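Visitor: coordinates for the following, if possible.
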Amino acid sequence: MTPTDWPSRPPGHLIWLHCPTHKGLISIAKIIERLEEGGTDITVVLTADTLPAEAPHPAFIMQPIEALTNPRTFVRHWQPDILIWLGGPLVPAYLTALDPFETKRIFLNASDENISRTPAGWFRTSRRSLFRRFDVVLATDAPSATRLRRYGTPPTNIENIGILDDPHPAPTVDETALGEIGEALKTRPVWLAFDPHVTEIKEILRAHKQASRGAHRLLLIVAQSDKDESCYADSGMHIAFESKGDPISDATQIFVTEGLDRKANWLRLSPITFIGGSLSEASRLDPFDPASLGSAIIHGPGTAPYGPKFERLASANASTQITQTQELPASVEDLLAANINAEQASRAWSVISEGAEIAKTMETTLTSLIANRSAA
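Guide: Here you go, the predicted structure:
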């Protein structure tokens, strides 16, 4: 792509957003929308290693990475008021191209990993100069903030605020169906095994039997994609199979459903969720789904493909990880205690809502920089 292919620079404030991985892109689009609603005229030029299929907001002009082959030409054409570097390793050529201009530079999602991946040559010779170019650095954690200070970023320019990620939408609950199921359950305590692997069923049943000794009328809901019911044959417990039309009665100890499409209902009903597959292969559920609906989480070591989300929950002590099936009964018993359950669920909610606070900080930062630019 050559400069002749670029549209003219529009009037008003222009932000260059470099977002290599798209992480946080939707959140930035929502921030821009709120600024526009407040009367600010903004255009965002988005560059990324791979562009999204469509612009996340009408104010975005998407430019492929080839547009940055000559970064000085790119910057001269667009003359951005603000650069937002949203994650990923720094590219010195892009940053230094801004030097002749008065562009304010923000490093968002500045993590230890992204900092350390800046090209080695720059680290040896000019790293302090490179990091000093940022007017605002929003670090993901304390170790990252420490490294930024060590690499020359003025401490007054650094704020440790966490990770700006895209908001996690809570699964939609069918309130009518939820009310009907709730009527059948009445006040019974409940826990959920969501889409377990067949190799996990035996230990799930053992965990339920053990937990039931201390929790009167405890009900286990198993929402599964595997239609094999033979693994329940020798459980010695009263099992209702939704596929056979069995109702949930007072005698029912386990309710087996194939209703994965009603995921949100089961998660809302169950204060405890064991994430199936995580003890045998890989997680079959995004852990932010139960977290968004107030269900405390138990899982095994198989966290792919949601590894980063599990890590964020673990770092906040907002989930219970077990390493082997034999640990499941004790974990269920612990989380049946209302205070422990509520504390873990609350911490998980804080993790998934963290992005809202970070987005607010980012919005305030942009508002201030734009106001200062207008007054200059």
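Visitor: please make it C-alpha for all contacts and neighbour counts, starting now.
Guide: Fine.
Visitor: from Ala264, how far off is the residue lying closest to Gly259 once chain neighbours are set aside?
Guide: Excluding its sequence neighbours, the residue lying closest to Gly259 (C-alpha to C-alpha, 6 or more residues apart in numbering) is Ala223, at 6.2 Å. Distance of Ala223 to Ala264, given as C-alpha to C-alpha, to the nearest Å: 11 Å.
Visitor: one more, for comparison:
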Amino acid sequence: MKGRPLPVPLRIYRGAAAAATLLAPAWLNYRISKGKEDPARIGERRGFTKVERPRGPMIWVHGASVGEIVSVLPLVERLMGRGFAILLTSGTLTSSRIAARRAPRGVIHQFVPLDAPAFVRRFLDHWKPDLALLAESELWPNLMTELDRRGTSVVLVNGRLSLRSSERWKRLPKSARALLSRVDLCLAQTQDDGARFKALGAPRVEVVGNLKFDVPAPPADGATLARLQTAIAYRPVLLGASTHPGEDEVLIEAHKQLRNELPDLLTIIAPRHPERGADVHALAQGAGLTAVQRSRAPLPPADTDIYVADTIGELGLFYRLAGVAFLGGSLVRHGGQNPIEAAKIGTVVLHGPHIWNFGAVYGRLDAERGAIPVADAADIARFAFASLTDPEFQEDTAHAARRAVDLLGGALERTLNAVDPYLLQIRLEGK
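Guide: Prediction:
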């Protein structure tokens, strides 16, 4: 199928991406040296694979990173239950490890190819997906162009478009319309997201809610949890979850402020990027505290002040250990991390002011008093103390958080209902 013409900026992008193909090996080797790529699977980033395509209809589901992958896993499971083979792709090393641990058995995971015409063509020629489900806002020009040429239906699931991104795309209205016109159906998280997609040229938009609300609480290995609980015993636990540079120091200061009232306090800091574990460890030691990295010690010794959780896929453990958690990316201008998993487990959530990535979620949690805004170490110390010493306050806050999350659920069923016509079409064409 011949694709539709592209506006000049997108043609320039395609040309530049094609020219840069020769530089891809050097770029990928650099990323390997930084620990950001899997050297054993680096060919996947250029569209190569050692995995055979299974026979029959296949649905391709793509999420950029950890958050997107976690949000689409319940959808993947339901699609597999209907008999479809699933190709799941992502772009980060951490998300690949999450997929390996949590995706249903039989799902094929691949790294998404770099957005160069030759790589994307090679990828699509091999996998030949019957339907592409792209999470949130993964609309890469070469990818969309090649899917369009093949006549592959594209559904944007859990669609999200921030005001900032929308304003940027408005500077290139023809390019935005060209990309979005190649999306058969856009399933937006919120009314605001839907309005922005429509304004930029998406032909069909439905607001179905946020799939993240339907994600089950993150799992935790029972034996590992029991060992940690035994090692921690009756110590109160404060968690810093998915922290970013500039926030670890604040948590360390909050710990120091709390020690006067809670001398047995254990603070667990789980950096958003585990490779920062050594840096967090050094910060804690520099502040005169006893620090241990989980990558070096599977259990915290009794005299540990700061336990640095520099591992992957274990937040479910730490949410269950902690009575209260500060969610990172919110004291620095990152936009916040997803609070839904913590809320479902019943951990009290503290967050800073920079939460635009999950603005609607935090707005509802704050309105229901299921999360607590903080501005600095003193705030964290004050509300952590209340959560760790007042069982009624902790339970009321946790209950409010669960109630808010439950009220916002249902996006999974609405998403499945919306894609049902595409699934039916695939089955009819396969007969």
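Visitor: need the counterpart of the residue nearest to Gly259 of structure 1 in structure 2.
Guide: Matched by TM-score structural alignment, Ala223 of structure 1 corresponds to Leu266 in structure 2.
Visitor: also Ile84 of structure 1?
Guide: Matched by TM-score structural alignment, Ile84 of structure 1 corresponds to Leu133 in structure 2.
Visitor: three-state assignment of its match?
Guide: Following DSSP: H, G, I helix; E, B strand; the rest coil, we place Leu133 of structure 2 in the strand state.
Visitor: what's the local residue count around it?
Guide: 24 (other C-alpha atoms under 10 Å).
Visitor: residue contacts, it?
Guide: 59-62, 154-157 (C-alpha atoms under 8 Å, 6 or more residues apart in numbering).
Visitor: ok, now Pro301 of structure 2?
Guide: For Pro301 of structure 2, the contact set (C-alpha under 8 Å, 6+ apart) comprises Ala231.
Visitor: a strand runs through it, doesn't it?
Guide: No - applying three-state DSSP, one finds Pro301 of structure 2 to be coil, outside a strand.
Visitor: what helix or strand is Pro329 of structure 1 on?
Guide: helix 328-336 (DSSP states H and E).
Visitor: contact partners for Ser111 of structure 1?
Guide: 87, 139-141, 144.
Visitor: what does it correspond to in structure 2?
Guide: In structure 2, Ser111 of structure 1 lands on Arg160 (TM-score structural alignment).
Visitor: mind checking how far its match is from Val207 of structure 2?
Guide: 10 Å.
Visitor: what touches both of these two?
Guide: With C-alpha under 8 Å, 6+ apart, Arg160 of structure 2 and Val207 have common neighbours 188-190.
Visitor: Asn417 of structure 2: which of those is nearest?
Guide: Lowest distance from Asn417 of structure 2 to the shared contacts of Arg160 and Val207 of structure 2 (C-alpha to C-alpha) belongs to Ala188, with 14.0 Å.
Visitor: alignment lookup: the closest one to structure 1.
Guide: In structure 1, the residue paired with Ala188 of structure 2 is Ala139, using TM-score structural alignment.
Visitor: wait, that match touches Asn157, no?
Guide: No - judged on C-alpha atoms under 8 Å, Ala139 of structure 1 makes no contact with Asn157 at a distance of 10.3 Å.
Visitor: out of the two, which sits in the more crowded spot?
Guide: Ala139 (25 against 15).
Visitor: I'd like to know how far the more buried one sits from Ile84 of structure 1.
Guide: 13 Å.
Visitor: what is in contact with these two at once?
Guide: Leu108.
Visitor: so Leu260 of structure 1 sits right up against Ala223, yeah?
Guide: Yes - taking C-alpha under 8 Å as the definition, Leu260 of structure 1 is a contact partner of Ala223 at 6.1 Å.
Visitor: common neighbours of those two, please.
Guide: Overlap of the contact sets of Leu260 of structure 1 and Ala223 (by C-alpha under 8 Å, 6+ apart) consists of Asp195.
Visitor: helix/strand/coil for Leu388 of structure 2?
Guide: helix.
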